[in-house]
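Novice: Got a predicted structure plus its sequence, pasted below:
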Amino acid sequence: MSKIFKENKKIILASASPRRRELLSMITEDFEVFTADIDEREAEIEMEEKGVPVLKVSEHLALLKARAVFEFLSEEEQERYLVIGADTSVILDGVIYGKPVDRPDAERMLSSMSGKVHVVATGVALITANGENTFTEVTSVEFNPLDLYQKWLISDYCKSGSPYDKAGAYGIQDKGALLIKKIDGDYSNVVGLPVARLAREISYMVQYPLE
């Protein structure tokens, strides 16, 4: 779409993720990328101390990212921009699996998720000068059993280097898909941005042209 808003509003994506950039381009190619400088681990610890439910952690982080970018803008820019923040959590048995620190950590995560159902929760925050809106989209993912073939797949996948920049140590959009038996919910949410829900939420904040 060359134009998605009736009014003169532009989008900033507060994320450096190439996967989120690609997904957002399904809604519009007219956006800018501006990353937020926040300590995610410190924020997660603070939320844990406050008793924030694990399913809502990503939503809180998304809001922190969006606010950091929005507050950097001038008052004039704030009137013209919609800032979108996003964060994805992989959750198994109430525990958040972040990005693995090394290969043994990645293999541990993927092995522990095998034969089980985990949850991928992507929190999204939208901010304009008129207010804020946040939501969390949840998708269930079931891994194949941890048989000899699954163990070989995990070892081969970890050799590729792909797991190390991804929450939960896998990407459903790459060879990590071979580990998965089935999903229940939005595929794009597992990749990192629930585009169908996001498009609708944007429309609630800033009207689309109807022509």
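Specialist: Great, that's in hand.
Novice: Please make it C-alpha for all contacts and neighbour counts, starting now.
Specialist: Fine.
Novice: how many neighbours does the nearest residue to residue 162 once chain neighbours are set aside have?
Specialist: Residue nearest to residue 162 in three dimensions, not counting chain neighbours: residue 170, with 7.3 Å by CA to CA, 6 or more residues apart in numbering. Residue 170 sits with 27 neighbouring residues when counted by other CA atoms under 10 Å.
Novice: Could you do residue 195 as well?
Specialist: Other residues within reach of residue 195, judged by other CA under 10 Å, total 19.
Novice: Please look at it and residue 187 and confirm they touch.
Specialist: No. Counting by CA atoms under 8 Å, residue 195 stays clear of residue 187, with 9.6 Å between them.
Novice: Downstream of the longest helix along the chain, the next helix or strand is which one?
Specialist: Identified as the longest helix of the chain according to DSSP state H is helix 54-72. Where DSSP states H and E defines the elements, the next helix or strand beyond helix 54-72 is helix 75-80.
Novice: Presented hereafter is structure B, for comparison with structure A:
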Amino acid sequence: MPLQVILASASPRRLALLRQIGIEPARIAAPEIDETPQPGETPRAFARRMALEKLLPEPDGFVIAADTVVAAGRRILHKTESREDAAAYLALLSGRRHKVHSAVAVRAPDGRIACRVVESVVGFARLDAPQMQDYLASEEWRGKAGGYAIQGLAASFIDFLSGSYSGVVGLPLHETAKLLRGLGWR
């Protein structure tokens, strides 16, 4: 019988993604950490550090933690809480490509840790004013890194994707399964 899996995230998207590959976490334990980037920290390094900092020690199971960072160049596009931030991010992403860094970290019951960062490139079509206003009115942007959710209404904006779709949603599934198996989970 496999050891239990603990998801160190309250994200309903990450839970749904794990279930998609047949993993039902025994419990969810979302750690409270400071998610402020360090001075000069790159988006990739920030995603990795956040995933590792979310790992909880758990002697009876495997802990999965993740972080997803949307970046325009070296600029980290944080989770949006205001309509103004979401509008600014949509305007910035409109008609251009950006990167999404999806980090996943796994801690085995014996304390071993493995971590991977998957980089995806996402291209947005040029958005016109009605498209932006409709998306902002939907409020789907609220709490989303970069101000959008690729699995939702913003899917109609995406004209290019290279990398991991599930990583852009919030958890790179192939890498997650590979890390779990590599640490002995069955």
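Specialist: Looks like it came in fine. Being a predicted model, the structure only gives us computed values, none of them experimental.
Novice: care to give me the TM-score?
Specialist: Taking TM-score structural alignment, normalised by the length of structure 2 as the basis, the two superposed chains have a TM-score of 0.93; 184 aligned residues with a CA RMSD of 1.4 Å.
Novice: thinking again about what came up before, alignment lookup: the residue nearest to residue 162 of structure 1 to structure 2.
Specialist: Aligned by TM-score structural alignment, residue 170 of structure 1 pairs with residue 148 of structure 2.
Novice: next one: residue 106 of structure 1
Specialist: Using TM-score structural alignment as the criterion, residue 106 of structure 1 maps onto residue 86 of structure 2.
Novice: For its match, which non-adjacent residue is closest in space?
Specialist: residue 147 is the one closest to residue 86 of structure 2 (CA to CA, 6+ apart), at 4.9 Å.
Novice: Can you report how many residues neighbour the one you found?
Specialist: For residue 147 of structure 2, the neighbour count with other CA under 10 Å is 29.
Novice: And for residue 138 of structure 2?
Specialist: Residue 138 of structure 2 is flanked by 11 other residues according to other CA under 10 Å.
Novice: Trace it over to structure 1, please.
Specialist: Taking TM-score structural alignment, the alignment pairs residue 138 of structure 2 with residue 160 from structure 1.
Novice: do residue 69 of structure 2 as well
Specialist: Checking TM-score structural alignment: residue 69 of structure 2 goes with residue 89.
Novice: Give me the mean deviation of the helix or strand hosting that match from structure 2.
Specialist: Element membership for residue 89 of structure 1 (DSSP H and E) is strand 81-92. For strand 81-92 of structure 1, the mean deviation from structure 2 after alignment is 0.6 Å (mean CA distance after the TM-score superposition for structure 1).
Novice: Between helix 54-72 and that strand, find me the angle.
Specialist: 160 degrees (axes from the mean of the first three to the mean of the last three CA atoms, to 10 degrees).
Novice: Report the buried residues of strand 81-92 of structure 1.
Specialist: Within strand 81-92 of structure 1, the residues that qualify as buried by neighbour count (16 or more other CA atoms under 10 Å) are 81, 82, 83, 84, 85, 86, 87, 88, 89, 90, 91, 92.
Novice: what packs against it?
Specialist: Packing partners of strand 81-92 of structure 1 (3 or more CA pairs under 8 Å, 6 or more residues apart in numbering; DSSP states H and E): strand 10-13, helix 54-72, strand 95-97, strand 117-128.
Novice: Tell me, how many residues neighbour the aligned partner of residue 118 of structure 1 in structure 2?
Specialist: Aligning on TM-score structural alignment places residue 118 of structure 1 opposite residue 98 in structure 2. Per other CA under 10 Å, the neighbour tally for residue 98 of structure 2 reads 18.
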